[in-house]
Each structure stands twice: as structure tokens, then as C-alpha cells.
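Colleague: Sequence and predicted structure are below.
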Amino acid sequence: MKNFRKDQWLMLLVTMFCYLFFYTGRHNFGWAAKDMAAELGISYTMIGWISFSMLIGYAIGQLVNGNLADHFGARRMVPLGAFLSISANIGISYATDVTVVLILWTLNGYFQSMAWAPGSRLISNWWRPEERGKAFGFYTMAAGSSSAVTYLLSIMLLHQDQSWRYLFRLPVLLLLVAAIIFAIIARDKPSDKGYADFMEDGEDNTETSWRERYKIVLSNRKFLIASLAIGFQNMARYGLIFWAPVHFLGENWKASPNSLWVTLLMPIGMAIGAVTFGNLSDSVFKGNRPRSIAVGMSASAIVALLIFFTHSHNIIQNSILMFCAGFFAYGVQANFWPMSPDLLGRKYTGTGIGIMNMSAYLFAAMGEPILGKIIDLTKDTSFVFLAISIISLICAFVISFVGYKKEILNETIPLHKTNEE
């Protein structure tokens, strides 16, 4: 059992490590947007549509790759997605036409979608239900930390007066290294390392067709409502990730370069919020993940309103607000992912998370051009935070319709034991 526990954590940590650098291939875009728009002569509305294209590509990819993850596993899919995403980013760094950027960024969205659901399936295979909130909290923390890594690298490059093109070339090299390490160490399930796989109550290990997997997931009403709720949560999240850099870059950020560091507190808040809400859902909320989500998104709405109304140039105040914005708007996402194995069973985790994440990114995609249009109309980036406040409240309202019982987190039963257990 001691060896299993060690490998259990190793699988979680190597999956986290790989995902820690995945956002270097997609959250770099917000930092490149201002200079890209100026050089290519396009509006912020068009920038919003380019961001929309990536998110649509990601959403479609989730629908497909979540299902494939239940068949092929993470060890093959995650590195492939990383290598393809790196290629798309480097291609964009040499583009001189907005159409080329649009096409490559759309494809990049699909490539980026090959990691989250497969990684989630791997974690579900290695972690039992009573600890999944914690495991997914750490996994989601890695995603939030990935935003922080990307923000840090982007700010450093901008402070060195590097072209926006280098934002697509240099950070993704870290993803290349992480993907190679993942391919070497990761194993999709305990039996791949000589341990016994385990099953949940009522679960069997027979192979199901891709049609059957979709049918099971799409017939679960509670899961569909949760998927709708995460759509609004992710719309608020991406409103922060994409437009907060634009807001703080302002008309002339070089006149006050320290203001850029304020934005770094947001992804740090996201990372800490994820691991915090992951543990809170198992402890304080006793497995009632919808309730913890509603609390977090209500707090997110309040913070976004404070940012909108204050218009402060105080770095300390802005730092606190951006940290809290990230903490609440993204932290609750750690509570969405365990709902897939909780409501559907571990067997359909990949398909479920794929569909849930598809909904998340469809909504985020729809939000980007709308928020871009709001900025073009108002000539004021702060109105993005008013919109985020409203979106957060809608999420809190929708998730309240998901009834959740503690019984869904019941014990798992092992199929068999090996000497190594």
C-alpha cells in the first residue's frame, strides 16, 4: 500500500507538472493582443473573434477528445496535443496575415483540448471518490498556476521590449520539456504499474462504444445543468484572463510598468483558489460541490463589482482585488470536475469532462467578441468587470438547481489485490 500511495501521488504530480505549462500555448494571446492589433491593423472586436475561434476549436476538441480519452488514455493524447500546440504557436509567431492567425489559433484550440479530459481520466483512475475533491483541487491548481507562469513569462518579455511574436515562440519551449517528461513517467491506470484497479459501486469493466458513452452522459439531467453552469463560470474566468491584461496595459503601460505585475496576482489567486475550494468541497461542504460553487461565484460577482466601481490606481488595492477575482472566479472550477465521476461513474469520466469542458469553452467563446464589442462601444475596459459580475451571478443561480447528495461519494470496492498493495 505504501508503494501504491507513492505512485498515486507521482501520477498526480506528473500530470500537474505537464499541465503547469500548457497555458503557455494559449493564455499568451491576451498579452500579444494589443501589439498584434496595432501591427495587423485590426479592431479589438476582431481580436475577440480570434480568441473566439480558439475557444470554439477547444470546445469541439473537448467533445471529441473527452470520449477518446476513455479509450486511448492520457499517456498518448497529452504529449501529442502538446507537440501540435507548440507547432501552431510557432506558426502564428511568423504570420503576417490575420486569416493565418485565425486558422492557426483555431487549430491550436483543438490541440490544447487533448490534455485536460485525458489527464482528468488518469486522476480518476488513480484516486478514490473520497479524495477526488483534493486530487482535482491540486490538478486545477496546476491549471491556475499555468496562467501565472504564462503571465510571468509574458510580462518579463514585454519588459524587455520583445515583439509580441516572441510570446508565441519562447514560453511554449517549457511545454515541450514537460510533455516529454509526462510521456516517460505517466501511466493511465494502476494496473499499468502492477497494482489492482478498483471499481465503484455498480460499475463494470466492460468496454462500451463511443455512442453508448455519449448516450449515458447526455441523459443525466443533473450533469447537464452542471455543464450549463460551468459555461457561465468559464465565461467569467476568460473575461478575466483575456481582458484584464488589456485593461492594465492601458493606453501607455510603459508610463507605469509596475501596474502589469498587478495582473500576476490574478492567476496566483486562481491557483490558490483551486486547491482551497477542492479541499473545502470535501470538508466544509461535505461533498456538496454545487453549494460551494454558488458561494464562490457570488463572491466573484461582488469582487468584480468592486473593481468596476473603484477605478483605483492604487497598486496594493488593485493587487488585492485581482487576487480575489482569480481566487473566486476560478477556484470553484475545482468543484466542477469531480462531479463527472460523482454523477456518472468513473467509467464515463473522460466523456463527461469532455462534454462539460465543451460547454465551458462554448460559453467562453461567445463571451469574447461580446466583451470586445463592449470595449469598442464604451471606450472603457472597466466595463468588462461589470459584465463579469453579472455572469458570475448567473452561474451561482444555475448551479443551485443541481441537487447533490453525499451518498454519491460512497466507498469504492477493489476488484482484487496484489502483493504490492
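Modeller: In hand now; what should we look at? Numbering: from 1, shown residues only.
Colleague: C-alpha only now, for contacts and for neighbours.
Modeller: OK.
Colleague: So what's the gap between stretch 100-115 and the chain middle?
Modeller: Distance, stretch centre to chain centre, for stretch 100-115: 15 Å (Cα atoms, centre = their mean, to the nearest Å).
Colleague: in that stretch, what's buried?
Modeller: Judged by neighbour count (16 or more other Cα atoms under 10 Å), stretch 100-115 contains these buried residues: 101-115.
Colleague: Where do the strands of the stretch 51-200 of the chain begin and end?
Modeller: Secondary structure of the stretch 51-200 of the chain, counting by DSSP state E, counting those that start in this stretch: strands at 198-200.
Colleague: mind listing the helices for it?
Modeller: Along the stretch 51-200 of the chain, the stretches classed as helices by DSSP state H, counting those that start in this stretch are 74-93, 98-112, 116-126, 129-159, 172-185.
Colleague: Which other helices and strands does the fourth one contact?
Modeller: This means helix 129-159. Other elements packing on helix 129-159 under the criterion 3 or more Cα pairs under 8 Å, 6 or more residues apart in numbering; DSSP states H and E are helix 2-19, helix 116-126, helix 259-282, helix 333-336.
Colleague: Just put these in CSV and tack on distance to A196.
Modeller: Shown next, in CSV, are the helices and strands packed on helix 129-159 (distance: least, Cα to Cα, whole Å):
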stretch, distance to A196
helix 2-19, 10
helix 116-126, 10
helix 259-282, 25
helix 333-336, 27
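Colleague: one more structure, for comparison:
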Amino acid sequence: MSVAEGKLGKERARMFLLAYLTYGAYYLARLNLSVALPSMALELEYSKVVWGVMGGSFSAVYGIGQIVNGRLAEHLGAKKVITAGLLLSAFSNILFGFAKTAEAMVILWTVNGYAQSTGWPSVVKIVSELMDRSSIGKAGGIFGTCFLVGSTFSLLFSGCIVSRFGWRAAFTFPSILITLHAFLFYICEGRWKTASKKAERDPPDEPIKGSIFTIEVIFIVAAYVSLQFVRSGFGFWAPAYIFEVHRTTLEYASYGAAIIPLGGLTGAIFSGWISDRFFAHRRTTVIFAMTMFLSFILLALHLSVNVEFAAKVILLFFGGLALYGPHVMLSTILPIDYGGRYGAANMAGLIDGMGYLGTTIADPLVGLVIDSMGWNGATIFWTASSICATSLSYALWRIERKKVQLL
């Protein structure tokens, strides 16, 4: 390997790491609401429907913003979109921490939803230009853990802040950190020149024309929407679920919820690696198997309301593993497979955006279900969503299998 090639590899590795840490940083100003929610509910005495509407409005704007920002990242570049998004998220979080009314909180969290939507399409664009096409599954699986690492750190960090300084501080401290990171990203990304110029000289993969109208993409989006229903449960409601069902302290509830993304780390890396290593880049086989496993885990979770806390944590770990494996493949690896390197931001924005538009309905609906039927009703809803994702994944597997047989 020549000196130039070695230098290029190091620059790409640095940029991969920077993109990884940048998207993880977004979660500091996102999952802090989930951890602060139990304390906010006790102090402010709003119904769960109000919190569900807040989560749903976030998801609606986040979903639309993903589609819009996928296009912006292609035209303006990831650097500008990410920097502006991080700063806007920090600003809205600071104001949220000082808000006094439900209306103000909903508006500010909705603004934060748009700010957060700048992240995923932009980092997928960056990383897609760095990947070796023969190892997209493995590299995409590794990169897909960025939001899991961000989730884990955010849950632990926010739990520590809330328990020591109160829930309003959970929106101030992250704002400071992501503001600093925004400037760090802007400076470091500006120094990365060689690898980006090399990527521009390489002939880009031709995007699949009309792919957004194919039955595969429709099924991918529908399966992702179904998994987002489950993910919203694990992400938005998990600390409150543990806090209320097991009567733990808020700090321990956040620690229990943090086991979910830790399981997801294993699932994300494993799913990408095994699809490259044993299934010749055929992703749908792995997606189908893992969504089926997720359905069984959620059914066990529903039937184990009165089990010990430690046993529930084990179930949550495997739930995270079975959820985030197919989730990462649908949101990270398949957009690159289907969209090509220069269309990856568009595909990622479309898939992830539609998924979050789906949670616009799910979040307030789950809040209503919990208020009327308790947590058992919520686990039934999440199990049914997983079964739906399994059915759609099976349909995708059948389509892919027929294509392979025709080759």
C-alpha cells in the first residue's frame, strides 16, 4: 500500500469516526425528555396523552424534516446541514428547560424535532462515500450503532443529571455539549479534503431509477414504520415503564432502559456482518429472522409483568438486540444498497422520515392506551407491530428469493 493510499485510509477512518460521534451527539438533546418525563409528570401533572402529543409532534416534524433534509444534504452538503441542525437543537433545548406551559413545551419540542432531522440523512451521505461496496453490511452495521451508543450515553447522562440537579437541568447541560460539538464538527470536517475529493473522482454508483415506486421500497418503508412503533416504545416510554411497573428510582429506571441500546449494539453489528458473511448481501433473510425473534421477545415481555426486575432487564436486552438489528439494516444498509452512494441521503431520508411519520400516530395512541388499559395494553400494541413487521419482512424475503432464482 502506497503512502498516499495509507493517508487516504486514515482520513476516511477519521471522518467515519467523526460522523459516528456527531450523530451520537444528537441524542443528548433528544432522549433527555424520556428520562426527565417521570419527574416532569409528577411536578406538572399533565396526562400521558399530553406527553404522547409532544412525542407525536416531534415525530411528525422529524419525519417531514428527514425527507426535506435528505434533499438539502445532497445539494448544500452535510457540513452545513449538520452544523445548523445541532445549533438549532441546542437552542430549542435551552428554551424548553425554562418553559412554563404545556403549549410552549410542545412548540419547542416540535422545533427540536426538525433540528434533529438534519442528522441522519447527512451522516448517511458522509459514510456512504467512505464505504467499500463489498462490505456495506459490516460497515453499515458498525455505523448503525452510533445512535445506540448515543442513546446509552444520553440515558445514563440524563439520569445522572436529573437525579442530582432536577429535570430542567437535563435540557441545559446537553445543549452546552452539542453546541461545542457543532463547532468541533465544522472545524474537523473542513480539514477532511483528500478522501472527499477521491470520492468525487470515483464514478458514483447509478441510483436505481424509479426505485421509490417499487414494491420492495414500499414494503421496506412499511416494515420500518412497524418497527418504529416498537422503537418508540423502547425509546420514549421505557424509563416510565420501568419506573411505574417495578417501582424503581428514576435513576435505576434510566439504567434499566439503557440496557436496550446495549443489546441493540450487538444486534446491529451482528446483522450487518452475517448478511455479508453468510447470505451474500441478501439482507431480507436476516431482517425476517430477527423481526420474528423480536415478536417472541415482546410476547414474553407482555406475559412477564410480575417477574423480577433482573429478568425483565434480560428481556429488554434481547428485545434491543432483535429490534435494532433489522432497524439498522432498513435505515442504514438498505438505503445505500438501493440508493447508490450519491443517492443515499435521499433514500435514508425517505425511509427514516416515513418511519417517524408513523410514530406521529403511535406516540399519542400509546399514551391513550396506557391511560385507559395500562402497560399491558401498550405491550400488546408493540407485539402486534412487531408481528406486522415480520409479515412484511417475509414478503420482502420472497421477492428477493424470486429475483435470485431468476439470475
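Modeller: Nice, thanks for sending it over. Only a predicted model underlies this, so the values are computations on that prediction, with no experimental measurement involved.
Colleague: TM-score, when you put one on top of the other?
Modeller: After superposition, the two chains reach a TM-score of 0.90 (TM-score structural alignment, normalised by the length of the second structure), with 396 aligned residues with a Cα RMSD of 2.5 Å.
Colleague: Looking at the helices of the stretch 51-200 of the first structure, which is nearest to Y166 of the first structure?
Modeller: Taking Cα to Cα, helix 74-93 is the member of those nearest to Y166 of the first structure, at 6.7 Å.
Colleague: Does anything pack onto the closest one? Which helices or strands?
Modeller: Helix 74-93 of the first structure packs on helix 98-112, helix 116-126, helix 172-185, going by 3+ Cα pairs under 8 Å, 6+ apart.
Colleague: Need those helices in a markdown table (columns: distance to C395 of the first structure).
Modeller: Shown next, in a markdown table, are these (distance: least, Cα to Cα, whole Å):
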| stretch | distance to C395 of the first structure |
| --- | --- |
| helix 98-112 | 24 |
| helix 116-126 | 22 |
| helix 172-185 | 32 |
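Colleague: Quick one: map V106 of the second structure onto the first structure.
Modeller: Residue correspondence, TM-score structural alignment: V106 of the second structure in this structure matches L102 in the first structure.
Colleague: I50 is in contact with its match, correct?
Modeller: Yes: L102 of the first structure is in contact with I50 according to Cα atoms under 8 Å; the separation is 5.5 Å.
Colleague: In the second structure, what residue corresponds to W127 of the first structure?
Modeller: Using TM-score structural alignment, W127 of the first structure lines up with M131 in the second structure.
Colleague: Near its match, how many other residues are there?
Modeller: Neighbour count for M131 of the second structure, taken as other Cα atoms under 10 Å: 19.
Colleague: quick one: it from I274 of the second structure, how far?
Modeller: As judged by Cα to Cα, to the nearest Å, M131 of the second structure and I274 of the second structure stand 17 Å apart.
Colleague: what's the nearest residue to the most centrally placed residue in the second structure if we skip its chain neighbours?
Modeller: In the second structure, the C-alpha nearest the mean C-alpha coordinate belongs to F147, at 5.7 Å (Cα atoms, centre = their mean). Spatial nearest neighbour of F147 of the second structure, chain neighbours left out: G24 (5.0 Å); criterion: Cα to Cα, 6 or more residues apart in numbering.
Colleague: What's that neighbour aligned with over in the first structure?
Modeller: G24 of the second structure maps onto L20 in the first structure, by TM-score structural alignment.
Colleague: quick one: the counterpart of F318 of the second structure in the first structure and K373 of the first structure, what's the gap?
Modeller: Per TM-score structural alignment, the equivalent position to F318 of the second structure in the first structure is C324. Distance of C324 of the first structure to K373 of the first structure, given as Cα to Cα: 26 Å.
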